[in-house]
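>>> sequence unavailable; structure follows:
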């Protein structure tokens, strides 16, 4: 692509960042500022101008998803993915590649990488009460690795920094030491060891260090505010004394201090790299002025000078609602989502998310959404839902399943159990090969539920998991004392990070933002978070009238046409052993259920000629049968 074409559609600040001189540059890129576009266009621009050799470009990201997205965008911009192209990867992936090459060059075997760290840390803990809490132990190990803290220094450092742990620091240190010893005994490495090994090799072998630096002469780093000291050491080892670095970050989105990150590493880059130019992207293209004003009001509690500007026109005010308890709040979240859905829009559930501070809050909200016929996309089904499915799974034949449905619909007061009963009814109406019993229903439920979770519905996830994402409508739930900021935040650094985390959550919304809280939660007094006290001109209320839920699709029997098409698609995908989207996309499936095509030509207008020829006979037959059943029902 022509270099000048890469600048099309960019504002002045973005153009400046893409075209700046090939010297050390730190770019402060706020939420919704288009930073990924700027970063990828900067790489492509340098290559197009001939100031960067693609084989010598190293682009570092923090997640595999981000690395994949960067590769995709670079390919779209004409930067190929062959062996002559740029290197894009996470710190761990880059360290792994370097270490493998290093050991191959020195004719040494590569240690194995630990695949089950939970098992290893449990073995290190042995009879300690924490042995069953491997996740919490690994959080501490990862934090220590990130901060380059040895087992011998862990207890003292954790105490000094106010590190909260479920067991005494000295006991954690003992388990940590045993974990490290087990790795040595088994000649295994974890991911952080990869980085440490490469850093050590470059520190002790100058020829090796120079070879790595010769290979990677142009360095780009994304989300640099999340760097931890160990990652920073790798960055510095590869950089050497060179100034050809382009580093992107947003200090206001530094939310991983609990995991070892240190935003000061980003803040101090201009002091550590001589001649660094600092640029900024102040324009926010995601949020409405009302949403951005609310978010920056919170952000100013830690950065009074924050400068971000909403480009979108004025829109709906931020809605803030308090509720008596967690159950009432969950129903309030439902009302908020229906309020957004009733404003129009084609896929309101897919455009919406509920964000919470902790995973503990997820289950109650997911249950409330399911009870109110709101599609949910989550990989964390609730305990009540799992229990109901397990109960149905006990049925040994079709008749027992049908009896279970009757019992649930007539005797159960649980909306979740009644919803599962409806799913069993749908299952029983389908033409299943082989035996039909509780186990086959469970398999069908898992398959269809997994597909729905992967592609449709409201997402319910934590503030941390939402970073880097956006939705038209966001409900920030649990914005209350004890959760926002979280009660575990004791030190000033921890409290500041909680404020930044709230800012991240609030800036995920592009069109409509709801904020909810409880007056009491699990018997303790809560109330609206003090972080929200200064937000100007929100709509502060409770729903005054019952919101009208959008009707569900008209059913041809007790099964919607869309359900039938989806079931057919799932069966076909299993037969040909391909993903369901290789057969037909969800949006096309919904359009078929809406338009009811009668000919292959009409179907082709929705899915294209080739796809219509492949799926036409099956799909048109399903549509025709559905219309016939509907006509029969109307005559009765």
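Structure's in. What do you need? Predicted, not measured: the structure shown is a model, and the values here were computed from it.
>>> from here on, contacts and neighbour counts on C-alpha atoms
Will do.
>>> and the spatially closest residue to residue 534 that is not a sequence neighbour, how close does it get to residue 528?
Leaving aside its sequence neighbours, residue 534 sits nearest to residue 297 (CA to CA, 6 or more residues apart in numbering; 6.6 Å). Separation of residue 297 from residue 528 (CA to CA, to the nearest Å): 15 Å.
>>> give the residue from the two that has the larger number of neighbours.
residue 528 (23 against 20; other CA atoms under 10 Å).
>>> isn't that one right up against residue 483?
No: under the criterion of CA atoms under 8 Å, residue 528 makes no contact with residue 483, lying 10.0 Å away.
>>> chain center to stretch 523-539, what's the gap?
Here the centre of stretch 523-539 is set off from its chain's centre by 26 Å, with CA atoms, centre = their mean, to the nearest Å.
>>> what number of residues lie near residue 270?
By the criterion of other CA under 10 Å, residue 270 has 16 neighbours.
>>> try residue 336
Residue 336 has 24 neighbouring residues, counting by other CA under 10 Å.
>>> host element of residue 219?
Using DSSP states H and E, residue 219 sits in strand 218-221.
>>> report the longest strand in this structure, please.
strand 509-518 (DSSP state E).
>>> what packs against it?
helix 289-299, strand 319-323, helix 326-341, strand 471-476 (3 or more CA pairs under 8 Å, 6 or more residues apart in numbering; DSSP states H and E).
>>> here's the one I want to compare it with:
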């Protein structure tokens, strides 16, 4: 089966559904009852397999569509699942995100369980977190980065089902340092945040899950009602489930075992949010009778891209990691992946934009091209380069499609036209006539910028009407508006023409014909703050996700320095070491036979500084890691210069903002305090402070010493060395 067709006609029999699948996908679909775990490699058709499983279950009479709840992690994925099920002739299946399914149940059962109407859900928690911090006299009101970091930590605590009372122990067990605070202070922030929400009479998105779990756990009658409605469950992207979502799923399923989970351990990239692959990897332990199916046939990418992906996920040892599957390419040959080196970041961005402009000029659709990078801060250079090249682009994660003014205005005009739709004109023609009144033109504008973006948005609506008629030939304008309303509610945006700029995290689940994977140097991939073996492996999986987004052509690039004329201190990503056979010797992070020595001693083995055991002020025994790091017990006052500490803190915030990372990943508060306390005068002395490893010493050592000597922050930032900028 060399290809996987799209837009297949509506199937009417169970046999037709199975006939459309490869042997492994057929194994998934042909057994719609009982527990099953599907280990699905990238591009192996997992969505196809599970939607056909549901369709086969309905068409074979194994169950009714209304009894199925299919859960995934993004509104886009849920919308795609609904569209595919409709194409397969299946109606009534609830395909939703965890939050959407829980919110629906919460609104329905709240009057019965609590009384009255369910509280409003906050769209974002930054303002409430800032108010909580202010109530504790934490001076963070103007520090947006710090507030964002605190909000992320609040989310992690809640999805990990930690309370203010249990947070400190949970954070220690997870080896997690709260952003800029110690665990006790963070627990106080959590408590204050909950009080702020209570005062406002609102809940957050994590509360939606927590409250639903609470109601189902405490009210057997409500739990029975949910389980009588939904008897069969499918969970996509199961490697991303967190503890709270797993608890909710357990309550939904109850004592039954009609549960099919699908995931790929090699695409676990959200552990920082509380996601854990152990639920996927331990599924058989919890369900001993579960069938196990591995999807290994990759239909998305060329053999050349698949070959590189397998090498990246294996690494130089050649051993497959994390129970990942070895992909088997099913598509036709394509061009080999290419790795290019550039002197600096602007040169890399200009080269990428130039190559994209050539492809667009030769007829490649901009919508089939993506530029991927590790951090959002890398986007700006590519935005400027593409604008200079006259290439339309969109930044994934920017303004939501249905929130754009031109889209809202066009939908308003379509609602007015729906009242007089007499069926005399084909739906796509009628939609285009209405869009002409909204400022759309049949020909694309020659210019770029905002005008081109508006045109692309309206063109996406026109194309969506074509798609609806292709699946429902009798559809009229009211049907089209219902489709738009459903998509808007689920934030299932249509494809918009333009080169996609996206971080690797945002790119997961998407694919393009041509992918430019940029910034593939140590410090970006893996990111500089990834220091533990577990964190490094997650970064490897992140690169694997990036590689497997490409259908036909993959171009990798890196730059030796950040700015023109700076010393080239970067090296290619270590994750490419095992791919030198494909990409050439220039892919190696270190030349053959070389090893790094110095502060790390033998390569890869850092020399840990010796931490003091007693307070240098009073001699009391130091009992916590934070106390030992600063060399001072909690009862003794700080002995550092406040001016020095403030310079260090201001510098850290600027570096964190520039790198698009939380401030604590540059240096934690405890490390920053220890530096201010000891005032090291040399790199050797600085290296003896816990939290200043060899990598951070190389990146920040000269700057920290300059700040301690009294140099102002602005001048230090202006003359940062290339080594510092290499690992944003």
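Yep, it's here. The model shown is predicted, which means the values in this text are computed figures rather than measured ones.
>>> show me what contacts residue 633 of structure 1?
Residues near residue 633 of structure 1 by CA atoms under 8 Å, 6 or more residues apart in numbering: none.
>>> and residue 283 of structure 2, by the same measure?
37, 290.
>>> which residue in structure 1 aligns with it?
Counting by TM-score structural alignment, residue 283 of structure 2 lines up with residue 269 in structure 1.
>>> tell me the residues of structure 2 aligned with the strand holding residue 219 of structure 1.
Counting by TM-score structural alignment, strand 218-221 of structure 1 corresponds to residues 232-235.
>>> average offset between that stretch and structure 1?
For stretch 232-235 of structure 2, the mean deviation from structure 1 after alignment is 0.7 Å (mean CA distance after the TM-score superposition for structure 1).
>>> re the thing from before, save the helices and strands packed on strand 509-518 of structure 1 as JSON lines, and put in distance to residue 153 of structure 1 too.
Below are these laid out as JSON lines (distance: least, CA to CA, whole Å):
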{"stretch": "helix 289-299", "distance to residue 153 of structure 1": "34"}
{"stretch": "strand 319-323", "distance to residue 153 of structure 1": "45"}
{"stretch": "helix 326-341", "distance to residue 153 of structure 1": "41"}
{"stretch": "strand 471-476", "distance to residue 153 of structure 1": "39"}
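>>> doesn't residue 353 make contact with residue 462 of structure 1?
No: using CA under 8 Å, residue 462 of structure 1 is not in contact with residue 353; the gap is 10.1 Å.
>>> comparing the two, which residue is more hemmed in?
residue 353 (26 against 20).
>>> what lines up against that one once you look at structure 2?
So, by TM-score structural alignment, residue 353 of structure 1 is matched to residue 370.
>>> next: residue 292 of structure 1.
In structure 2, residue 292 of structure 1 lands on residue 306 (TM-score structural alignment).
>>> how much space between its match and residue 372 of structure 2?
18 Å.
>>> next: residue 155 of structure 2.
Distance, residue 155 of structure 2 to residue 372 of structure 2, by CA to CA: 26 Å.
>>> and residue 657 of structure 2, by the same measure?
When distance is defined by CA to CA, residue 657 of structure 2 is 20 Å away from residue 372 of structure 2.
>>> residue 489 of structure 2 too?
Per CA to CA, residue 489 of structure 2 is found 28 Å from residue 372 of structure 2.
>>> out of the two, which sits in the more crowded spot?
residue 372 (27 against 12).
>>> quick one: that one from residue 462 of structure 2, how far?
As for residue 372 of structure 2, its distance to residue 462 of structure 2 is 28 Å (criterion: CA to CA).
>>> do the same with residue 669 of structure 2
Distance, residue 669 of structure 2 to residue 462 of structure 2, by CA to CA: 53 Å.
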